[in-house]
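S.K.: Mind folding the following:
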Amino acid sequence: MHSLAQRLDQEGTKKYKQAFFLALLTAAVIFLPYVIMDGGYFTFYGDFNVQQIPFYKLAHEAVRSGDIFWNWYTDLGVNFIGSYSFYLLMSPFFWLTFIFPTSFVPFLMAPLLVLKFACISLTGYAFISRFVKNQYFAVVGGLLYAFSGFGIYNIFFNHFHEVMVFFPLLLIALEEFVLHDRRGVFALAVAANALINYWFFIGEVVFTVLYFFVRMTSPSFRVSLKRFFWLFFEAVLGMGLALFIFLPSVLAIMGNPRTGADSLLSGWNLWLYSHPQRYPGIIQALFFPPDLPPAPNFFPDHGGKWSSLSAWLPLFSMSGVLAYVLSVKKSWLKKILCISLVMALVPGLNALFILLNNSYYARWFYMPVLLMALASAKALDNPAIDFMRGVKWTGVIMLLIAVPVALTPQKVDDQWRIGLYKYIPEFWAYILMAAVCFVLCYLLMRHYRKDPRFVAFALSGVMVVSSCFGIIYLGMGRFNSGSNEAIIEKSLKGRYQLQMPDDVFYRTDVYEGLSNQGMFWHLPNIQAFHSIVPVSLMKFYPEVGVKRDVSSKPDAALYALRGLLSVKYLFSEQGKEEEPNMPGFVKSDMQLGFDIYENKAFVPMGFAYEHYIDEETFETCTENKRSNLLMRALLLTDEQIEKYGDLLSPLPGHNLSGLGTQDYLSDCKDRQSMSCVSFEKDNRGFTAVSNLQKENLVFFSVPYDEGWSATVNGEPVEIEKVDIGFMAVRVPAGECDIRFNYMTPGLLPGLCVSIGSAAVLVLYLLLVRRRRVRQSAAALSAPRPGEIPAIDIYDEEVLRSPDNLDAPDASAQDASPEGGASPAETTRDTGAQGGGTRDDGSQADGPKGTGSQDAGTKDTSARADDPQDGGPAQEER
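M.R.: Got it, this is the predicted structure:
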């Protein structure tokens, strides 16, 4: 097995280019028809349309303007770094967009996806190529990884592809450290993966630990206690390098109900899935193309919508994986594949990748998918493996899944029907696609495996199948999403056509409209579809009758929230059967096919109260009237009442009965009379000017967050968390300047640790280099050590039919796609090409060594020293 540097040095970049550009071409074929249909844009379905596109545009504009601390255009305001680091903030693909202006970003969505698929194939190839002799099969493996069901499925989410790009580098770095003593690379790989997506990184840590210990069962992969210490040191160092983003991200979700103790798996749920259909659904995900995320079809009640449940490999499906597993009796790869399947089937083990959260996700499947692609490549590469055995078993299992689902009768709405599936056209489309792949795979392996053009056929088959299914999959998504006019014409183009006043700060509302419509228009909006918002918001909304899980969608019946949250304009799409009926709103304009209503009872940001209520009084009020109550009085804790009871008086008990529409409008007038003279936001927070008749608490409907600090007339003041999730400060009578500044919690401490870790890494590498120079000098003056036998790539894999090991290599094993044998390939692993690193990390002699061999003959000697490292290739074994 070759180190990355030696592979590049010996073979050049030919195969790397092929892995990249073949995937680039395949992905371009998938996306280009829809880009042409959309006039340069690319729209798909669901979350992609209403999250990925506006998120990219919003984040691009925020970074360009330096507005990177508090973002006013996501829900009621969010910690920008904490909220967007999960989606895109540290993605190199996102940073590529800064070559272009913000208005051009929507046109980049498809090109970026094409580039991502190409990079997934590239890094997948870089990992797989370490374990196969014929590197063309590693190119096949890279394509399988990139265009797997997981890769195609998650076009829906878009930002999941970054982790597919960078995860193979983590395993490569681990291999380099153990086998070639390559120092510093593992720390950098850990840092890169932690930066790309902190949540996925948690699962990657679990899987990498599993990979490490299973890999150690291989004789060539041995780690001494000393080496393990340095590996752990680099892991910690890598975390330190990433802490400037990782720490703010983790702090931003601390206390989130979705990550709290109440959301942990427990009891029987640790051992058994509550949805019986999930078990066959997991198996089906291995053998058939993926369903659309919100529309599971084979097993519609498996309870895993949007869970990324797919691990299908194009063309080969599970044929290569089963061929490898069934043919090999002893192999670290077989062990980890079997362990991964068990973990997928046991809820508690599956949940380890998401910190035992009780929500079902299969978003870690890209990791075993990479190893499935490796197993397929090894099965293709090793002529001793009976590939047809895997093909036959794949066909049998596909029939065992498809026949019952297709032919079982069931009674639906008092009518009998045949089939357990939910969507008839999609089901038969999947069956047809799987059947075509099975037939092509059967013919390929049955009749062409020994053909000199076999590799070319395999590459072409994977590319054609991936392209066809990708086009079909995107087409199904677009068909189900309906017209894209709302996205392109009204939202993306509408951003630059909409004319709205900007004399004061205000929020907007969209009545039963497109998710994140306000974000598309770059208007602060109370309707938001975003998973990561301040914890204070997650706690506030349920208390006033608004469900807050992945989105904020206050119902029109909660009209008083519009006054509390300073909503001035309401948009309602023309043609709706019911117009919004909210007190205070009057139709004032029509733009982009929307009726625009102005709130005549608008209360500017920053206002005071005459009365307060305690928590007990608040709890006695019904949920649908609590927002009305909050327009009348400020909710304080008992401790706050003790501190500020001299400023406000308790709300008289009889006032709790008058919470109707007219009472609300009257309360709005009272709040207007005690509101700030001005309110202006900026990149670091906001400034307000008050002019109160007496000292009071001034309330701001800005989510409470630890990163806020405040001053009044230049003097620091304490920020109080009021109304469950918002902020208020004590302000004297008369004209006062109120200033709130925001600094992302954890950013500065994390940055200090990251800078320190970078310095330690540099020092560490210098010391390693110095040690190796000394060892190299000592090795030159010492007698040549005894030769160490080289280990072939397949020596550790004990096949079930040992006699097959003596079978001659098929000509296809060293064939290039153009046909004919590739000299570089036939000699690369024989020791005749300038020395190559074996699977055990030893160095095979080349022409300059004393034991070079003729092409096609296995090298039986190895050098003990690694000239690239300036010292021994293996210090400990």
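
S.K.: only C-alpha atoms for contact and neighbour calcs from this point on.
M.R.: Will do.

S.K.: which other helices and strands contact the helix or strand residue 323 falls within?
M.R.: In this assignment (DSSP states H and E), residue 323 forms part of helix 319-327. Helices and strands touching helix 319-327, as assessed by 3 or more CA pairs under 8 Å, 6 or more residues apart in numbering; DSSP states H and E, comprise helix 366-381, helix 387-407.

S.K.: just the ones you listed: most buried one?
M.R.: Across the helices and strands packed on helix 319-327, averaging neighbours per residue (mean count of other CA atoms under 10 Å) puts helix 366-381 on top, at a mean of 26.

S.K.: Might you quantify the distance of that one from its chain's geometric centre?
M.R.: 22 Å (CA atoms, centre = their mean, to the nearest Å).

S.K.: what comes into contact with it?
M.R.: 124, 128, 131-134, 137-138, 140-142, 144-145, 148, 150-151, 164, 167-168, 204, 207, 311, 313, 316, 319-321, 323-324, 333, 337, 340, 385-387, 813 (CA atoms under 8 Å, 6 or more residues apart in numbering).

S.K.: mind checking how far stretch 137-156 is from the chain centre?
M.R.: On CA atoms, centre = their mean, the centre of stretch 137-156 falls 16 Å from that of its chain.

S.K.: Alongside the first, I'd like the structure of this one:
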Amino acid sequence: MKKTVFLFVIASVAVSLAAHSFFLYEWAHDRYMTGNGDGLAQMIIFKSFLFEQYKQGNFFYSYSFGLGGGIYSQLGYYFTTSFVFIASFAAVFLMQLLHLAGDADPLFWAQAAVFISVIKLSLIILAAAYALNGMVKNKLAAFTGAVLYGTSVIYFRHTVFWEFFSDAMLWLPLLVAGAEKVIREKRTGLFITACSLTLINNFYFAYINLIFIAIYVIFRWLIRLDPEKEAPRWKQFKMFAASCLISFGISAVSFVPAVYGFLNNLRPPYDQSVAVYDLTDNILFSSRIVLLPAVFMLFLFAFSFYKNKTFRLFASISVLLVLLHYSPLAASAFNGFSAPQNRFEYLLAFTIGGAAAAGMTELKNIRRKEMIWSILLVLLIYIAVIWRKDLDLSLMQNWSIVVLLFLTIAIFTAAGFQYKKSQLFLHVCILLSSVLVANTYQKYILSESSGIKNVSKSYLTSNEYNGEEQRRLLNNIRKDDNGDPYTRVDWMNGVRNNTPLMQDFNGFSAYSSILNRDLLLFYWEDLQIDMGRESVSRYASMGDRANLYSLLYGKYYMTEKNNAAIVPYGFIKTDESEHYTVYKNKYTLPFIRTARTVFTEKDLADAPVLAREHAMLEGIVLENGDNGKEQPPSIPDLMKQMKLKTEGASYHNGVLDVTAENGGIDLIPEGGLPKEGDYYVGFYLKSLAKDQFFNLRVNDYVTSRKSNQSIYKTGVYDLTIRVPKTDKISIRLPKGKYQLDHLRLHQEDYQLLKKAAAQKAPAADLDWQNNQVSIIFDNQNGDRYMVLPVPYEKGWEVTVNGKTQTVQKANYAFIGFPIEKGKNDIRLVYYPPYFKATLAVTVISLIIGIWYGRRRKKLGS
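M.R.: You can find the predicted model right below:
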């Protein structure tokens, strides 16, 4: 047994290294196994960020993540509880202690990606080989089937673009092996362990894996592999139900906060029709998601193989999953009934590996006539696909044909000689073809077609990504600011919203699939802050609005020199380099603010966004407060004083028809210009084209809007744009028709901001350590509330002078709480939502799981 395990480990590592040959070669030439989209924008940045947080013992909250956020709830979808990342963290941390590794920055994680992938793929092959060997009782066949699974193209697609996606492939075989233990041996220990691991690791892929296990168990009830030993179906159901409940309990401490974060996210409902079938993907030659191995196709038409129940099981599920692959409706179901996403096809890769493993044990019984018919049928299918007029044969596709012929010859050889003499050759052919397809896919589909070849050391250290020139200016800001740990800097490198995490400063932007619902509403609806790029998974900047920067402790603004025209009001130039300029806010407000005047969201519901800004400057806006006691600030609408003129367009009944390349309307003040300040121009804007991405320009300010077909559009069409004082406000759009109405215009002279900034800052001592904040404050003015520029989020608890107070949502998205007159000893602490309760559930469930697993083991034996 030890020798077998050792050989399996060595073989798995060898195959994994061979399957990564292309990316290992690229690594040697300073090009990395990381996607140039989310790979660079999220994966390596989040790993670098979480590494530093964990290293500091901070597991729950970070002020630096966007405007601040819970690590469990908002990054649980990524790496927070990923066992692969935790193991990587431990290894790198140990290497740092031994002085074998330097800083674990994004460049480091890009360089390490291929080695982490090699280890992960080795483990996936080992896990799959273990699961399949328990079913086919043939070590070589099980290993070959496991290689087909592990080296499938979807593994490399997921690993390169969204690294944590492929972690799910590690837990799937263990779930299947655990299910077989329940069915055949009435033992639940492995299933509970595998189920708990997948639930803790990632709630999203746990959803997909558990759907598959449900399908698998149903098929197992229909196809009983060993009827004499298998438990009755009702007994199996009870064991599965108990095991799942225990597993959910064990995972509660991580699963519940992560799911809460998902539910507290804000995504507009997917309002487009979802087709039942879409047959355009070519899974024999050119699919980027799944390529059916030729050996699987050959076995599928070897009808005597279906006498083998294990083959029948895996082949049947494979056919079902192939059909589901062609169904956008199924892709939507696997994506939580949202937009269709083809992320579940690794399930098909596993069942294909299982079918191949079972089929290879049946080769010794196949008749030549049957095999010839199988080969002819498969060749006819391939030829028919090749003859499709819309098929564009690339190098990747030609290699697939070569692999098919190679395997066909191998099958003929297996039939022409005795099985024992030819089986090793057959397995070698399949293993080599799997490695060949994997490396060809990496080169032609990932590296060249998808631009991964551009992810290089030179790019990652350039100004386009993380340049030394930018970092030098940020260091100058820290020196100028005397190292204030709470200062926020508005700087984003291009469209990389996670620049603050990458360059280690507190910013105003974030890019994550899960964000704070209240923050997104703050941007989209409450304050209508344009972020320069419409997206459901991003926020950025403060729309260049000075009031908001001051309220949120935004002291600095850094931009490329060609964007100097849109610098917020009240920011003065303090530093510059060859390509960038830094500005400092003259009117920054204190980090800790107190208020006596209370407005409510209801009172301000019909007020313009500028009035809401003024309310936050004058006092505090609460979700629920003293209704009716404070009147909303009065902000006049200046549209009646404006002359409207079209330019390269016609405008009637709220519809703007742009006929020029850059046409639209101009708003021209008739009552003269203000001495200083800004205009706030607001309007409803929606493209009437079915599918048109477009840029909106308002004077020097440019923002992009998604197509109506985009799954990432916000569904928000009420916009407010800040425009510095000017004699003409020009709204410009590309050719097309748009609904443009509800025009409104307000003027901001910033007198209220200056008044607020001139007030003496309240004397307060602040100490923030990880998830705990201590404030000592003497409330000499008798103010009623304290508000902090920290996002409101479930999990915050506060005590004032030892008394528990309620943390309230203040200023639409931030935390506020009542304070007492005189001295206030304030303690704020953040834990993931329901952390204490779920921790207790986890401990209790773990004890029950150990007891139940041992009990079933005794009863099973």
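
S.K.: Would you pull the TM-score for this pair?
M.R.: The TM-score (TM-score structural alignment, normalised by the length of structure 2) is 0.74; 708 aligned residues with a CA RMSD of 3.5 Å.

S.K.: sorry, back to before: how far apart are the helix holding residue 323 of structure 1 and its match in structure 2?
M.R.: Averaged over the aligned pairs, helix 319-327 of structure 1 sits 5.3 Å from structure 2 after superposition, using mean CA distance after the TM-score superposition for structure 1.

S.K.: one step back: write the PyMOL selection for whichever of the contacts of helix 366-381 of structure 1 are buried.
M.R.: Selection of buried members from those for PyMOL, criterion 16 or more other CA atoms under 10 Å:
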select buried, resi 124+128+131+132+133+134+137+138+140+141+142+144+145+148+150+151+164+167+168+204+207+311+313+316+319+320+321+323+324+333+337+340+385+386+387+813
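
S.K.: Now intersect the contacts of helix 366-381 of structure 1 with the strands, please.
M.R.: Assigned to strands by DSSP state E, none of the contacts of helix 366-381 of structure 1 qualify.

S.K.: Next step: the contacts of helix 366-381 of structure 1 restricted to helices.
M.R.: Under the assignment DSSP state H, the contacts of helix 366-381 of structure 1 contribute 124, 128, 137-138, 140-142, 144-145, 150-151, 164, 167-168, 204, 207, 319-321, 323-324, 333, 337, 340, 387 to helices.

S.K.: how near is the most centrally placed residue in structure 1 to residue 120 of structure 1?
M.R.: Nearest to the geometric centre of structure 1 sits residue 160, at 3.2 Å (CA atoms, centre = their mean). Per CA to CA, to the nearest Å, residue 160 of structure 1 is found 11 Å from residue 120 of structure 1.

S.K.: can you give me the helices in the stretch 601-750 of structure 2?
M.R.: Applying DSSP state H, counting those that start in this stretch to the stretch 601-750 of structure 2 gives helices spanning 609-618.

S.K.: And the helix ranked longest in structure 1, what does it pack against?
M.R.: Longest helix in structure 1, counting residues (DSSP H): helix 747-781. Packing partners of helix 747-781 of structure 1 (3+ CA pairs under 8 Å, 6+ apart): helix 225-253, strand 871-872.

S.K.: For it, buried residues please.
M.R.: Within helix 747-781 of structure 1, the residues scored as buried using 16+ other CA under 10 Å are 747-748, 750-755, 757-758, 761, 769, 772, 775-776, 779.

S.K.: got it, and stretch 53-62 of structure 2?
M.R.: By neighbour count with 16+ other CA under 10 Å, stretch 53-62 of structure 2 contains the buried residues 53, 58-62.

S.K.: Give me the subset of the residues you listed that lies in helices.
M.R.: Among the buried residues of stretch 53-62 of structure 2, the residues falling in helices (DSSP H) are residue 53.
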